[in-house]
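Asker: dropping a prediction and its sequence here:
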Amino acid sequence: MSNPTYQFAQESGPAIHWRLRRNCSVTPAQLGWLYLSLCALSLGIGVFFWLQGATLVLAFAGLEITLVGVAFLAYARHAADGEWISLQGASLVVECESAGRRERAEFARQWVRVEPKSGDHSLIELSGQGRSIEVGRFVRPELRQVLAREIRRALRTA
């Protein structure tokens, strides 16, 4: 159940969770099927023209599907990127995933500092006990201060 005082967080019992994800309209599986369909269509057209005597069309079709495949691979690699922030009991756990690489930081709640990295619309830096991690990549810049206020309020309460 979501508390109306939080715009980004969800409460589940005594814990508060923030799930910040990239807004992807196509999943990697859907992208794979789209790519296979595109490959079949392009190769079909290339083979048709190759049979008509235009042999270079098939070579360019192969080049096209290779380049589109590289672009789709770059997109799919970042489709699952996200940030997960969890406040439960005396600890704040932050996990950030980018291109399959996961970074994790755990803080004692009483020592966490929440501040913008450089300006009001910059990423939010969570720091404490000699560690720091940046969050807010998947929140519009003008809403990052709202997220920072939510995290501060959650750290003070409960």
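Answerer: Okay, I see it.
Asker: switch to C-alpha atoms for all contacts and neighbour counts from now on
Answerer: OK.
Asker: residue 145 belongs to a helix?
Answerer: Yes. Counting by DSSP: H, G, I helix; E, B strand; the rest coil, residue 145 falls inside a helix.
Asker: which residues touch residue 117?
Answerer: 123-125, 134 (CA atoms under 8 Å, 6 or more residues apart in numbering).
Asker: so residue 77, which of the three states?
Answerer: helix.
Asker: okay, now it: neighbour count?
Answerer: When neighbours are defined as other CA atoms under 10 Å, residue 77 has 14 of them.
Asker: and the residue nearest to it when sequence neighbours are not counted, how far is that from residue 149?
Answerer: Nearest non-adjacent residue to residue 77, counting by CA to CA, 6 or more residues apart in numbering: residue 99, 5.2 Å away. Separation of residue 99 from residue 149 (CA to CA, to the nearest Å) stands at 28 Å.
Asker: try this one next to it:
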Amino acid sequence: MLALVRYGRHAADGERISLQGRRLVVEKETAGRLERAEFDRSWVHVEPKAGDRSLITLSAHGRSVEVGRYVRPELRPALASEIRRALRAA
């Protein structure tokens, strides 16, 4: 029974990255807890945390958030590139 409760709390875990006007918005849900971070898109830096297959760090103005936890490690560089392209778009 405990395993089902644990699974239930993590079934909706995930990350959402979106552009809303001039803001990059990151929402991460873990075990029913929602975290939200917003950045001015013109100041965001996109970097691997450590090495090409690591999590992706999005940072600006002394704040940072890691994303890519639910993406296979070999696909994280492509995700980082896609985020960079979206940030550069008008």
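Answerer: Ah, there it is. Note that this is a predicted model, so its numbers are computed, not measured.
Asker: what are the ranges of the helices in structure 2?
Answerer: Remark: helices assigned in structure 2 by DSSP state H are 2-10, 76-88.
Asker: compare the last one with structure 1 and give me the mean distance after superposition.
Answerer: Looking back up the chat, that one is helix 76-88 of structure 2. Superposing on structure 1 and averaging over aligned pairs (mean CA distance after the TM-score superposition for structure 1), helix 76-88 of structure 2 comes out at 0.4 Å.
Asker: that older thread, distance to residue 24 of structure 2 added to the helices of structure 2, as JSON lines?
Answerer: Converted to JSON lines, those look like this (distance: least, CA to CA, whole Å):
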{"stretch": "helix 2-10", "distance to residue 24 of structure 2": "25"}
{"stretch": "helix 76-88", "distance to residue 24 of structure 2": "8"}
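Asker: quick one: contacts for the residue nearest to residue 77 of structure 1?
Answerer: 77-78, 80-81.
Asker: between the residues you listed, which is nearest residue 17 of structure 1?
Answerer: Minimum distance to residue 17 of structure 1 across the contacts of residue 99 of structure 1 is 16.7 Å, recorded for residue 81 (CA to CA).
Asker: circling back to that earlier point, hmm, which of the contacts of residue 99 of structure 1 are the buried ones?
Answerer: Buried subset of these (neighbour count, 16 or more other CA atoms under 10 Å): 78, 80-81.
Asker: which among those gets closest to residue 130 of structure 1?
Answerer: residue 81 (25.5 Å).
Asker: burial measure for residue 145 of structure 1, as a count.
Answerer: 20.
Asker: leaving out sequence neighbours, find the closest residue to the alignment partner in structure 2 of it.
Answerer: Superposed on structure 2 with TM-score structural alignment, residue 145 of structure 1 falls opposite residue 77. Of all residues not flanking residue 77 of structure 2 in the chain, residue 52 sits nearest, at 6.4 Å (CA to CA, 6+ apart).
Asker: got it, and residue 53 of structure 2?
Answerer: residue 73 (4.8 Å).
Asker: and that neighbour, how many neighbours does it have?
Answerer: By other CA under 10 Å, neighbour count at residue 73 of structure 2 equals 14.
Asker: please apply the same query to the one 10 residues further on.
Answerer: Using other CA under 10 Å as the criterion, residue 83 of structure 2 is surrounded by 19 other residues.
Asker: and it, what is it in contact with?
Answerer: Contacts here follow CA under 8 Å, 6+ apart; on that basis residue 83 of structure 2 touches residue 46.
Asker: on that earlier part again, restricted to strands, list the contacts of residue 117 of structure 1.
Answerer: Secondary structure from DSSP state E places 124-125, 134 of the contacts of residue 117 of structure 1 in strands.
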